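Asks: Provided below are the primary sequence and the corresponding predicted coordinates.
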Amino acid sequence: MSSPKFSQAAEQLMQLRGLGPLAEKMGIQILELSAERAVATMPVEGNTQPLGVLHGGAHVVLGESLGSFAANVWAHPDKFAVGIEVNASHSKSVTSGTVTAVCTALNLGKTLATHEIVISDESGRRLSTVRITNFLKEKKS
């Protein structure tokens, strides 16, 4: 496995904050991180609902985490991002393997950052589309 590809701001943020307990518990691994594009993986095992398929909430956690990380890279160093809206459309299910999320910036503004996250299975089938908008808040001195 190759080492993660992080922008300079992303590297600083990851050293400062890390992934966070929920993302770590779910096995999320960030492979690429910048404000414009981010990529992460997550195992299906351990993140399923009672029927054995990847939980819809797990899709949302992966998408929201990745979109928030990217928005925080955009906001860094003077601001920080807080999620104000997230939605997800699930189109297919998966019962095993690893899913990959690719996050793309739709808008990187002065006060808002919006990202679309496409989550796919190992054969490239789109499982979910997540969209998140983050408010960029000024850091207090």
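Replies: All right, it came through fine. Numbers count the residues shown, from 1 in each chain.
Asks: Could you use CA atoms for every contact and neighbour count after this?
Replies: OK.
Asks: Ser123: neighbour count?
Replies: Neighbour count for Ser123, taken as other CA atoms under 10 Å: 7.
Asks: so it sits in a helix?
Replies: No. Read with DSSP: H, G, I helix; E, B strand; the rest coil, Ser123 is coil and lies in no helix.
Asks: A further structure is provided below for comparison with the first:
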Amino acid sequence: MEYSKKETLAKLNAMCKNNLLETLEIEFTDVTEDTVIARMPVTTKVHQPDGILHGGASVALAESVGSAGAYIFLGKDAQIRGIEIAANHVKSIRDGYVYAKAKILHKGRTTQLWHIPIVNEDDQLISLVKLTTLTLRT
């Protein structure tokens, strides 16, 4: 990585201001050589009407963490776009935090494929997401 872990996390969390990531209270918590991890609180802000985590909020978390990974690992001179996303929601959650860990499976110059499990605080699988990102060179 070009920056230290602390600097990278600070840059990622600074990008969360005044956009959907701030609204969902997404916070980047860890970066390794091939993964990015973020968490999101499960509160009424991200509930379905019946009081469980909305699948759309999970997908927004996954796309955010995968896109952040593409930005970090593929150079800061690019714009990253999610071009396809698929999610399987396997367990409900009403409160606490969910954690998304994006790991790159294919690191192409133009497209990237990400594997993103979303788990609860007990490391139980909540959703499994596959994301394809597109890198647009500026």
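Replies: Arrived safely. The structure displayed is predicted, hence computed values, not measured ones.
Asks: Could you get me the TM-score between them?
Replies: TM-score for the superposed chains, counting by TM-score structural alignment, normalised by the length of structure 2: 0.86, backed by 133 aligned residues with a CA RMSD of 2.1 Å.
Asks: Check the mean deviation of the longest helix along structure 2 from structure 1.
Replies: Longest helix of structure 2, by residue count under DSSP state H: helix 55-73. Comparing helix 55-73 of structure 2 with its match in structure 1 after superposition yields a mean distance of 0.6 Å (mean CA distance after the TM-score superposition for structure 1).
Asks: So which bits of that helix are buried?
Replies: By 16 or more other CA atoms under 10 Å, the buried positions in helix 55-73 of structure 2 come out as 55, 57-73.
Asks: Give me the contact list for that helix.
Replies: 1, 12, 21, 24, 26, 28, 34-40, 46, 78-82, 85, 87, 89, 100-104, 112, 114, 116, 118, 127, 129, 131, 133, 135 (CA atoms under 8 Å, 6 or more residues apart in numbering).
Asks: With stretch 37-47 of structure 2 instead?
Replies: The contact list for stretch 37-47 of structure 2, computed with CA under 8 Å, 6+ apart, reads 24-31, 51, 53-54, 57, 61, 65, 93-102.
Asks: Kindly recompute the last result at 7 Å.
Replies: Here stretch 37-47 of structure 2 makes contact (CA atoms under 7 Å, 6 or more residues apart in numbering) with 24-31, 51, 53-54, 57, 65, 94-102.
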